[in-house]
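Asks: here are the coordinates; sequence isn't available:
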């Protein structure tokens, strides 16, 4: 079996290379910036696009004429606006599209037990079967393109926005002193903020370009204002109780405090 990865030198590209080799594929890299010969794509059983979000759509268009019928064309972008439609167009040419979003990063050892969003393009059953074959042991979650991007505005874009804003609040502070004084809450938050700030700028920009983020961020600022205005009143108690009651609907909510304390203890050990 032959696989070609466009963007094989990136973090997820390298992860996919090793993963596909483990599955028995002969894996080749392809880079449109190196003027690689696109005719080699027609020899691949699987073509994977692992490039920045804002490049994915153009890459699909530039290679579509070189992909053979029945070839699987998989893309893994974190946002699907514009990309999903390009894949839909390819189905008319006999190409098997696979629109997925692995909910793990390149430091992950295995996809077993990890969530894999599958965004159906033409044949849900066939695409789910292919996804199971390419990512054995992953937890497949089916979601349409619009709902995927809306959810990612909460799962990815909003945390990135919040942590970048928080990082701005730390400028001119004594970071070492803050870290030494930190308890369970700040320790976990500080690690996340440091991690996000050190992500690739283009990735961050792409995530903050999520079409649904503006509405979510406005809701966030309203919530902050409401909490500050309600402080010291009965309304604050009501807001807190309403939030706690809603979040407690999650079946594992009673495990969250222990998870936070365990994470903080691990962080503190790492800092020592």
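Replies: Here it is on my side, so go on. Computed from a prediction, not measured in an experiment: that's the story for all the values here. Residues are numbered from 1 along each chain as shown.

Asks: from here on, contacts and neighbour counts on C-alpha atoms
Replies: Will do.

Asks: need the residues that contact stretch 265-272.
Replies: By C-alpha atoms under 8 Å, 6 or more residues apart in numbering, the list of residues contacting stretch 265-272 from outside reads 184, 187, 188.

Asks: ditto for stretch 106-116
Replies: Here stretch 106-116 makes contact (C-alpha under 8 Å, 6+ apart) with 11-12, 14-15, 100-104, 135-141.

Asks: out of these, which sit inside helices?
Replies: For those, membership in helices holds for 11, 12, 14, 15, with DSSP state H as the criterion.

Asks: now the last one. Nearest residue, chain neighbours left out?
Replies: This points to residue 15. Spatial nearest neighbour of residue 15, excluding adjacent residues (C-alpha to C-alpha, 6 or more residues apart in numbering): residue 106 at 5.5 Å.

Asks: presented hereafter is structure B, for comparison with structure A:
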């Protein structure tokens, strides 16, 4: 099968190159980062197109793996040149901005998929992970189509609004928390703190450093381009200020009540009772590194 990956020099683009190479597919990539793209094409022996238009010619699967704010433009650019038998798939972390252009392509009779891999490019398993599938026009048909391309994947079907709201909680909020945590801890002697830190600090530091090692442009877009982000951050800061007030005013009863109420909310999670054990399993993995 002829697979084109637009944005093939990016980290997720490279992940998809590896995935489709393992399936024995014929791969073409394009990327504005010409030197990086050239190096990748030579290292893994895939074809490098001069531009996106050339890349989509004769393609059977077209994967758009570009920054969130660039994806609509790329879809517009290639829309008139997509082979009628091809499947166009975009993988952005936010869907509200891209869905208009993708639906225009779908209504022209071209097969389309909007997916969001719920993992990072550091994942080594052959797509045995969870992937969100956001319906473009026909959820049932698109689910069947996605399963033919990614047969081992656990596909989670979710609409645009629900997806982006969930991303404000599962991406924007954790990233925000970790960036702020890193900004405070980074002003201290981190190596000294690591000698004194317990499991909570060790795991939190690993999370924060992982976040801070990522592409800042991507993380900026995840925060700024999601219309639900500000709402979730305001809730977080409001709750943080409430808890801070209990601490500042030395109100143990208020702190304990806040803790108890929050714990009760988390009991809705069926795996809550296993959380403490999971924390130590994570710690053991970190110690092995």
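Replies: Yep, that arrived. A quick note: this is a predicted structure, and the numbers were derived from the prediction, not measured.

Asks: distance check, the alignment partner in structure 1 of residue 273 of structure 2 against residue 22 of structure 1.
Replies: Counting by TM-score structural alignment, residue 273 of structure 2 corresponds to residue 254 in structure 1. For residue 254 of structure 1, the distance to residue 22 of structure 1 (C-alpha to C-alpha, to the nearest Å) stands at 38 Å.

Asks: residues touching the match of residue 273 of structure 2, list them.
Replies: Residues touching residue 254 of structure 1, when contacts are defined by C-alpha under 8 Å, 6+ apart, comprise residue 248.

Asks: that one belongs to a strand?
Replies: No: remark: residue 254 of structure 1 does not belong to a strand; assigned using DSSP: H, G, I helix; E, B strand; the rest coil, it is helix.

Asks: ok, it to residue 244 of structure 1 distance?
Replies: When residue 254 of structure 1 is compared with residue 244 of structure 1 (using C-alpha to C-alpha), they lie 11 Å apart.

Asks: structure 1: which residue goes with residue 256 of structure 2?
Replies: Using TM-score structural alignment, the equivalent of residue 256 of structure 2 in structure 1 is residue 237.

Asks: neighbours around its match, how many?
Replies: Residues contacting residue 237 of structure 1 under the criterion other C-alpha atoms under 10 Å number 14.

Asks: and the gap between it and residue 222 of structure 1?
Replies: Relative to residue 222 of structure 1, residue 237 of structure 1 is positioned 17 Å away (criterion: C-alpha to C-alpha).

Asks: in structure 2, what residue corresponds to residue 156 of structure 1?
Replies: Residue 156 of structure 1 is assigned residue 171 in structure 2 as its aligned equivalent, the criterion being TM-score structural alignment.

Asks: its match contacts residue 221, correct?
Replies: No: because the distance of 11.1 Å does not satisfy C-alpha atoms under 8 Å, residue 171 of structure 2 is recorded as not touching residue 221.

Asks: any shared contact partners between those two?
Replies: Contacts common to residue 171 of structure 2 and residue 221, judged by C-alpha under 8 Å, 6+ apart, are absent.

Asks: what are the ranges of the helices in structure 1?
Replies: Under DSSP H, structure 1 gives helices at 11-22, 53-63, 83-90, 124-134, 145-152, 158-170, 175-181, 184-197, 201-208, 213-230, 234-247, 256-271.

Asks: measure stretch 149-157 of structure 2 end to end?
Replies: Taking C-alpha to C-alpha, stretch 149-157 of structure 2 runs 16 Å from one end to the other.

Asks: relative to structure 1, which residues correspond to it?
Replies: Mapped onto structure 1 using TM-score structural alignment, stretch 149-157 of structure 2 covers residues 134-142.

Asks: cool, stretch 71-80 of structure 2 as well?
Replies: The counterpart of stretch 71-80 of structure 2 in structure 1, using TM-score structural alignment, spans residues 56-65.

Asks: residue 168 of structure 1 maps to what in structure 2?
Replies: Residue-level alignment of residue 168 of structure 1 against structure 2, with TM-score structural alignment as criterion, gives residue 183.

Asks: equivalent range in structure 2 for the top strand by length along structure 1?
Replies: Secondary structure of structure 1 read by DSSP state E shows that its longest strand is strand 96-102. Correspondence between strand 96-102 of structure 1 and structure 2 is established over residues 111-117, with TM-score structural alignment as the criterion.

Asks: how far does the matching stretch sit from the chain's center?
Replies: On the basis of C-alpha atoms, centre = their mean, to the nearest Å, stretch 111-117 of structure 2 sits 13 Å off its chain's mean C-alpha point.

Asks: quick one: map residue 41 of structure 2 onto structure 1.
Replies: Going residue by residue (TM-score structural alignment), residue 41 of structure 2 aligns to a gap.

Asks: how many other residues sit next to residue 41 of structure 2?
Replies: By the criterion of other C-alpha under 10 Å, residue 41 of structure 2 has 21 neighbours.

Asks: quick one, what contacts it?
Replies: Under the criterion of C-alpha under 8 Å, 6+ apart, the contact list for residue 41 of structure 2 reads 29, 47, 48.

Asks: now it: how far from residue 51 of structure 2?
Replies: Between residue 41 of structure 2 and residue 51 of structure 2 the computed distance is 14 Å (C-alpha to C-alpha).

Asks: and residue 225 of structure 1, what's its match in structure 2?
Replies: Residue-level alignment of residue 225 of structure 1 against structure 2, with TM-score structural alignment as criterion, gives residue 241.

Asks: what's the burial count for its match?
Replies: When neighbours are defined as other C-alpha under 10 Å, residue 241 of structure 2 has 12 of them.

Asks: now the buried members of the contacts of stretch 106-116 of structure 1.
Replies: Listed as buried from the contacts of stretch 106-116 of structure 1 are 12, 14, 15, 100, 101, 102, 135, 138, 139, 140; burial here means 16 or more other C-alpha atoms under 10 Å.

Asks: please report how far residue 85 of structure 2 lies from residue 60 of structure 2.
Replies: According to C-alpha to C-alpha, residue 85 of structure 2 stands 7 Å off from residue 60 of structure 2.
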